[in-house]
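>>> only geometry, no sequence info:
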């Protein structure tokens, strides 16, 4: 009899041979039928039919929102995204499919889209807007070719951020950066201190902080022949070239801490950080310091990058210079940093004027009192 496909034979210590079904990610067994029998072939065929039924049950019907979502995550647009963004988008795709995957494209109208937005809004403004963006990306081909009769996003407003919502990633103050670095060093975690330094003085995103290798630091010389370090690397998220002189504060921190891994930053085992692991390590330090009011309780590791952006803007850097420093692909974030810097400078200038008025008022009052006593 011909060998039956997808059957794996495992020989046990007692000499018995157990049969298992194996096909890709599908596993089943031990099988009940004897080897190389018609009964075994029938058992395997029954398993194959169940697998096919399961695949068909998971396959969206043509002409539905689910089918467009399935098509989107195989598109060139989706595949061009950074892997971290792909994972986040895939999570959203799965959730949208569960919510609306069976909806026919002919039912996708502006009122339907408003209802979906409002239903998602209870999960938070960002959660709702992220789902709307992914759904818009997925439905774009159907809108273009008329399968969706009108553009349901044309006049659809995003969910507005509540006025009492904190800034998502507030910029760190310098004393907060130093407090966290000092605590990391006191706990014998130099690799974590290095991660903080890369975020604050390198302006890198979390993914690049975790993966930036030591050989990304190049030896260079300025026009006067003085040696300095230069950072040269393709960033993880946007795949933008980082080619910049290393900030002296970062150079000093790296020089004072040991190299224990092929990456600049590392965990306590001397391995590269994983993004979630790094988040948790930073959060533990922040939670400890927040109890004594040394840092604010709502800081995040991405706020280090914001602090770098605002610092550049306050120093007078142009949008193009900020983009080059922070490896931005567009000037949108640079304009945000400049607005934050302008707001801070204007607020300080306004306070200076108030201080001047108070001093002038106090001086006049003193002069008036002196004149009265003099008479």
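On my side now, so go ahead. Quick caveat: nothing in here was measured; it's all calculated off a predicted structure.
>>> For the rest of this, base every contact and every neighbour count on C-alpha atoms.
Noted.
>>> State the helix or strand in which residue 18 lies.
strand 17-23 (DSSP states H and E).
>>> scratch that, residue 84 is what I was asking about
Assigned by DSSP H and E, residue 84 belongs to helix 83-100.
>>> cool, residue 258 as well?
Taking DSSP H and E as the definition, residue 258 sits outside all helices and strands.
>>> Now do the strands in this protein.
Remark: strands assigned in the chain by DSSP state E are 7-11, 17-23, 26-28, 217-221, 227-234, 241-245.
>>> got TSV for these, with distance to residue 328 too?
Shown next, in TSV, are those (distance: least, Cα to Cα, whole Å):
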stretch	distance to residue 328
strand 7-11	52
strand 17-23	45
strand 26-28	43
strand 217-221	20
strand 227-234	12
strand 241-245	10
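>>> buried ones in the helix holding residue 84?
By neighbour count with 16 or more other Cα atoms under 10 Å, helix 83-100 contains the buried residues 89, 90, 92, 93, 96, 97.
>>> adding another structure so you can compare the two:
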């Protein structure tokens, strides 16, 4: 039924409707220049919204209507709801921002809050611990899946997003020279999502993993067939590996509602681990941004705050430990 509605809406342009704005957005430069993975996800939301709300007139788009829509989408989860809201907001932006366009009264998205992450939900994409990274890489190598080990190493020691992990070609590893004229290995590539230049010295830990594993594809990382990873395929491979290690007690574990053991780590958590590591090492926001190929310093500030909280927490624990030691010594002295 939804497919029929989408086909009808696509074949019959309706000016002045939400569906018309969604179709116009799909053809806009703002949409076309999005990263492929983002564009693909947005495409699904656009088709869904054309079928569900495409016939709504722009004059009927009000703040209360937006809130009702957000609340309905919230039943599908906070992330799904917020992404759908973003797609709709992008599509309606031309009509909202154009002062001469009076079809939509004011900004219906004004002060409409995003759907919050449930309090009981765990941390999204938690940073991996070093022993978990080592366990995963060694397990992948032992099971003759070196391309998976390389993917994990690229995420942790290169700080790359999933799209770049899948697509980084062998020729992105180049020989450069340091300030003293010595040869050094560098990573030189335009990243997939933000289209930002990556030009940085290769972490020696990444170099060691790549030296231990063979080149079997034109990309640095590859699947069991020696082919370039597809993003969903890589997610599934990492999930299977981590769940197996969680059951063996080698990485952190959690249980679902049915009592099944699984690992809450994700491949994106490798990038977070790199970000926190940079912050703990004293890297500035600009340095973190450059290392992680970010378009702004916003995420870098988050990593630095996490590192500062960790340092402060450890410092507080040191003070407690010192107080306990002093009490123990005093008690021992009084007893003597």
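That came through fine. Everything quoted here is computed from the prediction, not taken from an experiment.
>>> orientation of the strand holding residue 18 of structure 1 relative to strand 7-11 in degrees?
150 degrees (axes from the mean of the first three to the mean of the last three Cα atoms, to 10 degrees).
>>> what's strand 17-23 of structure 1 aligned against in structure 2?
Aligned by TM-score structural alignment, strand 17-23 of structure 1 corresponds to no residues of structure 2.
>>> same thing with stretch 301-321 of structure 1?
Counting by TM-score structural alignment, stretch 301-321 of structure 1 corresponds to 267-287 in structure 2.
>>> quick one: buried residues of the matching stretch?
Under the neighbour-count criterion of 16+ other Cα under 10 Å, stretch 267-287 of structure 2 has 267-280, 283, 285 buried.
>>> so how many other residues sit close to residue 179 of structure 1?
Neighbour count of residue 179 of structure 1, defined by other Cα atoms under 10 Å: 15.
>>> how far away is it from residue 56 of structure 1?
Separation of residue 179 of structure 1 from residue 56 of structure 1 (Cα to Cα, to the nearest Å) stands at 56 Å.
>>> for residue 86 of structure 1, same thing?
24 Å.
>>> closest to residue 209 of structure 1 out of the strands of structure 1?
strand 227-234 (11.3 Å; Cα to Cα).
>>> count of residues packed around residue 250 of structure 2?
Neighbourhood size, residue 250 of structure 2 [other Cα under 10 Å]: 16.
>>> which ones are touching it?
132, 135 (Cα atoms under 8 Å, 6 or more residues apart in numbering).
>>> what's the distance between it and residue 143 of structure 2?
Distance of residue 250 of structure 2 to residue 143 of structure 2, given as Cα to Cα: 16 Å.
>>> Please say which position in structure 1 residue 85 of structure 2 maps to.
Mapped onto structure 1 by TM-score structural alignment, residue 85 of structure 2 lines up with residue 132.
>>> right, and its match touches residue 119 too?
No - in this structure residue 132 of structure 1 lies outside contact range of residue 119 using Cα atoms under 8 Å: 11.3 Å.
>>> who's more crowded, those two?
residue 132 (22 against 12).
>>> before we move on, back to that, the match of residue 85 of structure 2 - nearest residue in space that isn't next to it in sequence?
residue 117 (7.0 Å; Cα to Cα, 6 or more residues apart in numbering).
>>> Map residue 189 of structure 1 onto structure 2.
Checking with TM-score structural alignment, residue 189 of structure 1 has residue 145 as its match.
>>> Residue 309 of structure 2 corresponds to which position in structure 1?
Checking TM-score structural alignment: residue 309 of structure 2 goes with residue 343.
>>> swap that for residue 121 of structure 2, sorry
Matched to structure 1 by TM-score structural alignment, residue 121 of structure 2 sits across from residue 165.
>>> list the contacts for residue 244 of structure 1?
230, 231, 232, 325.
>>> The third one: how many residues sit nearby?
The one in question is residue 232 of structure 1. Using other Cα under 10 Å, residue 232 of structure 1 has 18 neighbouring residues.
>>> Chain neighbours aside, what residue packs nearest to residue 108 of structure 2?
Nearest non-adjacent residue to residue 108 of structure 2 (Cα to Cα, 6+ apart): residue 63, at 4.1 Å.
>>> Report how many residues lie close to that neighbour.
By the criterion of other Cα under 10 Å, residue 63 of structure 2 has 17 neighbours.
>>> Distance check, the nearest residue to residue 273 of structure 2 once chain neighbours are set aside against residue 265 of structure 2.
The shortest distance from residue 273 of structure 2 to any non-neighbouring residue, by Cα to Cα, 6+ apart, is to residue 127 (4.4 Å). Using Cα to Cα, we find residue 127 of structure 2 at a distance of 8 Å from residue 265 of structure 2.
>>> between these two, who's got more neighbours?
Applying other Cα under 10 Å to residue 127 of structure 2 and residue 265 shows that residue 265 carries more neighbours, namely 25 against 21.
>>> so what's the more buried one up against?
Residues counted as contacts of residue 265 of structure 2 (Cα under 8 Å, 6+ apart) are 125, 126, 127, 128, 242, 252.
>>> just to revisit the earlier point, was I right about the residue nearest to residue 273 of structure 2 contacting residue 272?
Yes - look at residue 127 of structure 2 against residue 272 with Cα under 8 Å: they come within range, at 5.1 Å.
>>> Between its first and last residues, how far does stretch 292-300 of structure 1 reach?
First-to-last residue span, stretch 292-300 of structure 1, Cα to Cα: 18 Å.
>>> just stretch 287-299 of structure 1 next, same as before
Stretch 287-299 of structure 1: ends 10 Å apart by Cα to Cα.
>>> Could you do stretch 185-205 of structure 1 as well?
Terminal-residue distance, stretch 185-205 of structure 1 (Cα to Cα): 22 Å.
>>> Any buried residues in it, and which?
Quick answer for stretch 185-205 of structure 1 (16+ other Cα under 10 Å): 189-205.
>>> Quick one: distance of that stretch to the chain centre.
Offset of stretch 185-205 of structure 1 from its chain centre (Cα atoms, centre = their mean, to the nearest Å): 18 Å.
>>> got a list of what residue 244 of structure 2 touches?
residue 262.
>>> which residue in structure 1 lines up with it?
Aligned by TM-score structural alignment, residue 244 of structure 2 pairs with residue 288 of structure 1.
>>> Please tell me how far its match sits from residue 282 of structure 1.
10 Å.
>>> Surely the match of residue 189 of structure 1 touches residue 225?
No - Residue 145 of structure 2 lies out of contact with residue 225 (Cα under 8 Å); the separation is 9.4 Å.
>>> Tally up the residues packed near residue 191 of structure 2, please.
So residue 191 of structure 2, with other Cα under 10 Å, has 21 neighbours.
>>> What residue in structure 1 is paired with it?
Aligning on TM-score structural alignment places residue 191 of structure 2 opposite residue 235 in structure 1.
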